[in-house]
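*Asks:* have a look at this fold, sequence not included:
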């Protein structure tokens, strides 16, 4: 399903963007299914192709006592259940090459975190599973330099790859989005998405907890659609203040439908 969809995007046959959305981390089965149910109802209504997102483990944490997950197999089985229950593809991130085959048994898309987008063994291992590979652009890299990450996946025999921008490092504790990067990465011949929530992070806070500016999610998303992003990545939760990971920059689930409705109108207006 997801392979065919990405081929459609490459051929510019779809008039809407795709959406990767869900909680930052898999916190439990009930809440994952509840979030997926809400988003599936919204995206079905608006005609937006949807991929459920959830990290089975959070490997990159500032503090040693931060939440990292509920157990790899348990979380991956929840992702699998979401996909089967709602008939949607799923995406999760992997952090080391040996995780690729394990995660590929449960999900449709393997995501390479931004900090790891230069890790050759990780990219090749993801490619060799035959799954779609989503590579997040490093905060420290230019859009054009993502060509080499794409080439690593394709040279390993997998053409099902796309890129996601998540902002650029701006000083020690902030990020900024350079929207020139979206057309630059599209020019590499792959679909390109915008991560509308992680690009608003304020990392490396002295408290050890990442901050964020969720009030600007709509701004980031509107601009991304206006410059031609093929897809959007949005972390969302019914109670961001109590989410176990990245609550500071997540969109409240109650706001998602209104935002997506606006974005659909923008997309149709610029076609």
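*Replies:* The structure has been received and is ready for your questions. Not measured: the values here are computed from a predicted model.
*Asks:* please count neighbours and contacts with C-alpha atoms only from this point.
*Replies:* Noted.
*Asks:* all strands of the stretch 151-271 of the chain, in order?
*Replies:* Applying DSSP state E, counting those that start in this stretch to the stretch 151-271 of the chain gives strands spanning 161-165, 168-169, 175-176, 192-195, 201-202, 211-212, 231-237, 251-252.
*Asks:* between the ones you listed, which one is closest to residue 133.
*Replies:* Proximity to residue 133 (Cα to Cα) singles out strand 161-165 among those, at 4.7 Å.
*Asks:* report how many residues lie close to residue 209.
*Replies:* Residue 209 sits with 17 neighbouring residues when counted by other Cα atoms under 10 Å.
*Asks:* which non-adjacent residue is nearest it?
*Replies:* Spatial nearest neighbour of residue 209, chain neighbours left out: residue 62 (6.8 Å); criterion: Cα to Cα, 6 or more residues apart in numbering.
*Asks:* want to compare, so here's the second one:
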């Protein structure tokens, strides 16, 4: 993905000297939540000159328990996601979980996100690429940074060079993840922007309760280290009341804490540059 593609994605808000941010609640819960988060984060990012992409999943197919919330309906969720983009003049992203979803989601979103568990699935990568939208592939918890070149190749060979990679930690035992920061410069060698997922990398999966745990106290640590090691962008799920969130509340950043964190990260970015 070239600089020209980033400029086109962010329009006048593109700042090549700063990192970009992908942020929002994990899943589309209702319109009020999406509008509240988008308004607050866009205001912060405009002040700090951080290019901003709004994120929310219109559907969550990869939940631990069958009883977990998965969405308000595909079209309803996508409609709200698109409405946020139009209201605040923001690019928006959502994840897809099968090749069949790609064209549908592409009609509403600017970026299609490929979940980590699906990063090797050729059909979904090709389907996403063929939409012509930006494709953000999350590195699988079981894949090395070096091996992600094959995901990039699949997207590009399908005729789409608008691809990004996201680091989100590596499986460590059954109930933890670790972040190997070598993967940031390694994946940048594939010639694409590299993003650090600061919230999912702190998940504690496979809990016997059927609800994934997390360690949000370390979000700032993950983010600061990512900027220091050259990440082009950050992915942070955020919510005004994580305890009541319908998905991934255990590892989301409280919305009230985002502004101070981003201020610190801008200073780190300036020092590194």
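*Replies:* All right, it came through fine. A quick note: this is a predicted structure, and the numbers were derived from the prediction, not measured.
*Asks:* just give the TM-score of the two.
*Replies:* After superposition, the two chains reach a TM-score of 0.97 (TM-score structural alignment, normalised by the length of structure 1), with 268 aligned residues with a Cα RMSD of 1.6 Å.
*Asks:* show me what contacts the residue nearest the centre of structure 1?
*Replies:* Geometric centre of structure 1, nearest residue: residue 233, 4.4 Å, by Cα atoms, centre = their mean. Applying Cα atoms under 8 Å, 6 or more residues apart in numbering to residue 233 of structure 1 gives the contacts 19-21, 164, 193-197.
*Asks:* and of these, the nearest to residue 122 of structure 1?
*Replies:* Minimum distance to residue 122 of structure 1 across those is 16.8 Å, recorded for residue 164 (Cα to Cα).
*Asks:* map the closest one across to structure 2 for me.
*Replies:* Superposed on structure 2 with TM-score structural alignment, residue 164 of structure 1 falls opposite residue 166.
*Asks:* dump the residue contacts of that match.
*Replies:* Counting by Cα under 8 Å, 6+ apart, residue 166 of structure 2 touches 136-139, 194-197.
*Asks:* reformat those residues as JSON lines; add distance to residue 98 of structure 2 and neighbour count.
*Replies:* Below are these laid out as JSON lines (distance: Cα to Cα, whole Å; neighbours: other Cα atoms under 10 Å):
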{"residue": "136", "distance to residue 98 of structure 2": "14", "neighbour count": "26"}
{"residue": "137", "distance to residue 98 of structure 2": "13", "neighbour count": "27"}
{"residue": "138", "distance to residue 98 of structure 2": "15", "neighbour count": "25"}
{"residue": "139", "distance to residue 98 of structure 2": "17", "neighbour count": "28"}
{"residue": "194", "distance to residue 98 of structure 2": "23", "neighbour count": "28"}
{"residue": "195", "distance to residue 98 of structure 2": "22", "neighbour count": "29"}
{"residue": "196", "distance to residue 98 of structure 2": "23", "neighbour count": "31"}
{"residue": "197", "distance to residue 98 of structure 2": "21", "neighbour count": "26"}
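*Asks:* looking at structure 1, which of those hold up?
*Replies:* Counting by both residues aligned by TM-score structural alignment, their matches' Cα atoms under 8 Å, the contacts of residue 166 of structure 2 that remain in contact in structure 1 are 136-139, 194-197.
*Asks:* with respect to residue 32 of structure 2, which of these is nearest?
*Replies:* residue 197 (24.8 Å).
*Asks:* could you measure from the closest one over to residue 79 of structure 2?
*Replies:* 25 Å (Cα to Cα, to the nearest Å).
*Asks:* could you do residue 16 of structure 2 as well?
*Replies:* In terms of Cα to Cα, residue 16 of structure 2 sits 31 Å off from residue 79 of structure 2.
*Asks:* these two - which one has more neighbours?
*Replies:* Neighbour tally, residue 16 of structure 2 and residue 79, criterion other Cα under 10 Å: the higher count belongs to residue 79, 16 against 13.
*Asks:* show me what that one aligns to in structure 1.
*Replies:* Residue 79 of structure 2 maps onto residue 77 in structure 1 when the alignment is built from TM-score structural alignment.
*Asks:* pretty sure its match contacts residue 106?
*Replies:* Yes. Contact criterion Cα atoms under 8 Å: residue 77 of structure 1 and residue 106 qualify, at 6.7 Å.
*Asks:* stretch 60-67 of structure 1 aligns to what range in structure 2?
*Replies:* Mapping stretch 60-67 of structure 1 onto structure 2 (TM-score structural alignment) gives residues 62-69.
*Asks:* list the buried ones in the matching stretch?
*Replies:* Applying a neighbour-count criterion of 16 or more other Cα atoms under 10 Å, one finds residue 69 buried in stretch 62-69 of structure 2.
*Asks:* list the buried ones in stretch 33-53 of structure 2?
*Replies:* By neighbour count with 16+ other Cα under 10 Å, stretch 33-53 of structure 2 contains the buried residues 34-35, 37-38, 41-42, 44-45, 49-53.
*Asks:* residues contacting it, please?
*Replies:* Contacts for stretch 33-53 of structure 2 (Cα under 8 Å, 6+ apart): 10, 13-15, 18-25, 28, 54, 80-81, 84, 88, 90-93, 238-240, 255, 259, 262-263, 266.
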